[in-house]
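Visitor: Below are the sequence and a predicted model for it; my questions follow.
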Amino acid sequence: MTITATRAHVALPARALLACGAVSGPLYFLTSLTQAAVRDGFDLTKHPASMLSNGDAGWIQVTNFLVTGVLMIAGAIGLSRTLEPGRGSTWGPRLLGVFGVSLLFAAVFKADPGNGFPAGSGPATISTAGILHMAAGSIGFLSLIVATFVFASRFSREGHRGWAVYSRATGVAFFAAFATMSSGNANAVVMLAFWAAVMLAWGWVTAVILRTTR
């Protein structure tokens, strides 16, 4: 009886933390895409989600970064408590935790306005806050990319080839989109591909967390 009660006491907090991580991605994109559809001047083919932090309604995206960052960190903690011993149980969750922390930094240091958003703004300018925002985003995205390969290695060792392939494919696709975006050639195709890659990567996080929960 004592052992059963102890296991339940440990499992319930872990499942709650995992649930937080699982909803972080859907919440982020539901909030971002809703804003993208209604905010004047915002264009998915020109602007990344981080630019929604600007303007009179920018507080919505700032809050979105803060809330989803905390949820992602909680999910990473839940993964670290749930996974069996192995490389993926240490570095995998830690890297996802770094991604969560980068979202908090993205909330504090906003992306620079420009390229027509908010409506009426001119060409993009570079500020200290904007540089710090890009640095935090780069660290967070690279951590997420590395996490896909860490988990892929774990899945391979455990014999889950489908999950290993899924993880590596996600990492490769996200890295390609991020590298192209960072090169400065952000035309409409590149921007839409980047949006899709971020959704793919965060969808992978949700899938891994749900798999762990089951």
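Guide: Received it, and whenever you're ready, just let me know what you need. This is a predicted model, so every value here is computed, not measured.

Visitor: Please count neighbours and contacts with C-alpha atoms only from this point.
Guide: Fine.

Visitor: May I see the buried residues of the top helix by length along the chain?
Guide: Secondary structure of the chain per DSSP state H: the longest helix is helix 2-38. Going by neighbour count (16 or more other Cα atoms under 10 Å), the buried part of helix 2-38 is 11, 14-15, 17-26, 28-29, 31-32, 35-36.

Visitor: and if you look at stretch 162-174?
Guide: Result for stretch 162-174 [16+ other Cα under 10 Å]: buried residues W163, A164, V165, S167, R168, A169, T170, G171, V172, A173, F174.

Visitor: show me what contacts R94?
Guide: The neighbours of R94, taking Cα atoms under 8 Å, 6 or more residues apart in numbering as the test, are A76, S80.

Visitor: Swap in 7 Å and give it another go.
Guide: Contacts were defined as Cα atoms under 7 Å, 6 or more residues apart in numbering; by that measure R94 touches A76.

Visitor: The protein: helices as residue ranges?
Guide: Going by DSSP H, the chain shows helices at 2-38, 58-82, 91-108, 128-157, 161-182, 188-213.

Visitor: Looking at those helices, which is nearest to N115?
Guide: Nearest of the helices of the chain to N115, taken as Cα to Cα: helix 188-213 at 12.7 Å.

Visitor: How far away from the center of its chain is that closest one?
Guide: Distance of helix 188-213 from the chain centroid (Cα atoms, centre = their mean, to the nearest Å) equals 8 Å.

Visitor: Show me what that helix is packed up against.
Guide: helix 2-38, helix 161-182 (3 or more Cα pairs under 7 Å, 6 or more residues apart in numbering; DSSP states H and E).

Visitor: And here is the other one:
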Amino acid sequence: MRPTTTLLGCGIAAGVLVPVLLLIDGATRPGYSLWHNGASQLGTGERGWLQTANFVIGGLLLLAFAAGIRRVLPPGRAAVRAPFLLVAGGLAMVVAGIVPTDPALGYPPGRPEVVTTAGRVHGLAGLVLFAALAALPLVPARGPHAGSRGWMIYSRWSGALVIAFAVAAGVAFRLDVQGVVRPAPAGLLEHAALLVGFAWITVAAARLRRRNAVSEV
């Protein structure tokens, strides 16, 4: 298999691996609620090592995908912005995997809810990741290399939904912490933002990989 095709395939792998493993682990983790708890909390408590590995491997796959995109996109803004956003998101995922978040919203069970420096670093990495996931679909939605109208619409909606779900998750988390709404759907909204963002990455990688394969024939 040619190197560029392999690098583009890493985007498909990341787009499938990260959200699927998050959902499966969250649905089967004792004491964890997909409705209530954030995705990052799976990196703590029982089986926390699994999501640590998921974030780190997923981040490295995004870095490889960035290299693949840089090879196939024609010269222009998209060829610079898309790899930059993927590198930012990939590095943020690696940091989020290595530096765990703080206990919150009753998970892990029995652990006091505190705010630490590590938790703040993790939160900043998460912010960078969601910003990258929101901005990335908007890059190919402009310019002469945007593709079909359907792809442009899908990309714009993907970026908008990532922003909407991520912001709503943050609001739900604050309402829950303050006791206004309990249990608030912070976890569900955050997982939805990740699912939309990584679904777009999967589709984009598949499109580019297919286009590259045709050009190499």
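Guide: Okay, I see it. Treat the numbers as computed from the prediction; the structure is a model and nothing was measured.

Visitor: The residue nearest the centre of structure 2 and H145 of structure 2, how far apart?
Guide: Centroid-nearest residue in structure 2: L194, 4.7 Å away (criterion: Cα atoms, centre = their mean). Per Cα to Cα, to the nearest Å, L194 of structure 2 is found 26 Å from H145 of structure 2.

Visitor: cool, and V196 of structure 2?
Guide: Remark: distance between V196 of structure 2 and H145 of structure 2 (Cα to Cα) = 22 Å.

Visitor: what sits against the equivalent of T117 of structure 2 over in structure 1?
Guide: Counting by TM-score structural alignment, T117 of structure 2 corresponds to T128 in structure 1. Contacts for T128 of structure 1 were tallied using Cα under 7 Å, 6+ apart; there are none.

Visitor: same thing with R81 of structure 2?
Guide: Contacts of R81 of structure 2 (Cα under 7 Å, 6+ apart): V139.

Visitor: residue in structure 1 matching it?
Guide: Under TM-score structural alignment, R81 of structure 2 pairs with W91 in structure 1.

Visitor: Please apply the same query to T101 of structure 2.
Guide: Checking TM-score structural alignment: T101 of structure 2 goes with A111.

Visitor: Correct me if wrong: its match contacts S50.
Guide: Yes: taking contacts as Cα atoms under 7 Å, A111 of structure 1 lies within contact range of S50: 6.0 Å.

Visitor: quick one: which of these two has more around it?
Guide: More crowded of A111 of structure 1 and S50, by other Cα atoms under 10 Å: A111, with 26 against 22.

Visitor: what's the distance between the more buried one and I77 of structure 1?
Guide: 28 Å.

Visitor: try F42 of structure 1
Guide: Counting by Cα to Cα, the gap from F42 of structure 1 to I77 of structure 1 is 35 Å.

Visitor: mind listing what the residue nearest to A19 of structure 1 when sequence neighbours are not counted touches?
Guide: Distances taken as Cα to Cα, 6 or more residues apart in numbering place G75 nearest to A19 of structure 1, at 6.9 Å, with adjacent residues excluded. Contacts for G75 of structure 1 (Cα under 7 Å, 6+ apart) come out as L17, L18, A19, C20, G21, A22.

Visitor: Any idea how many residues pack against A199 of structure 2?
Guide: 18.

Visitor: Aligned against structure 1, show me the partner of it.
Guide: In structure 1, A199 of structure 2 lands on G203 (TM-score structural alignment).

Visitor: how about the closest residue to that match other than its chain neighbours, what does it touch?
Guide: Nearest residue to G203 of structure 1, sequence neighbours excluded (Cα to Cα, 6+ apart): G25, at 6.7 Å. G25 of structure 1 makes contact with W202, G203, T206 under the criterion Cα under 7 Å, 6+ apart.

Visitor: try 8 Å this time
Guide: So G25 of structure 1 contacts T68, M199, W202, G203, V205, T206 (Cα under 8 Å, 6+ apart).

Visitor: likewise G45 of structure 2?
Guide: G45 of structure 2 neighbours (Cα under 8 Å, 6+ apart): Y107, P108.

Visitor: measure it to Y32 of structure 2 for me?
Guide: 10 Å.

Visitor: shared neighbours of those two, which are they?
Guide: Taking Cα under 8 Å, 6+ apart as the contact rule, G45 of structure 2 and Y32 both touch Y107, P108.

Visitor: coming back round to it: over in structure 2, tell me which residue corresponds to the residue nearest to A19 of structure 1.
Guide: Match for G75 of structure 1 (TM-score structural alignment): F65.

Visitor: mind checking how far that match is from A168 of structure 2?
Guide: With the distance defined as Cα to Cα, F65 of structure 2 ends up 29 Å from A168 of structure 2.

Visitor: ditto for P75 of structure 2
Guide: Shown here: P75 of structure 2 relative to A168 of structure 2, a distance of 36 Å by Cα to Cα.
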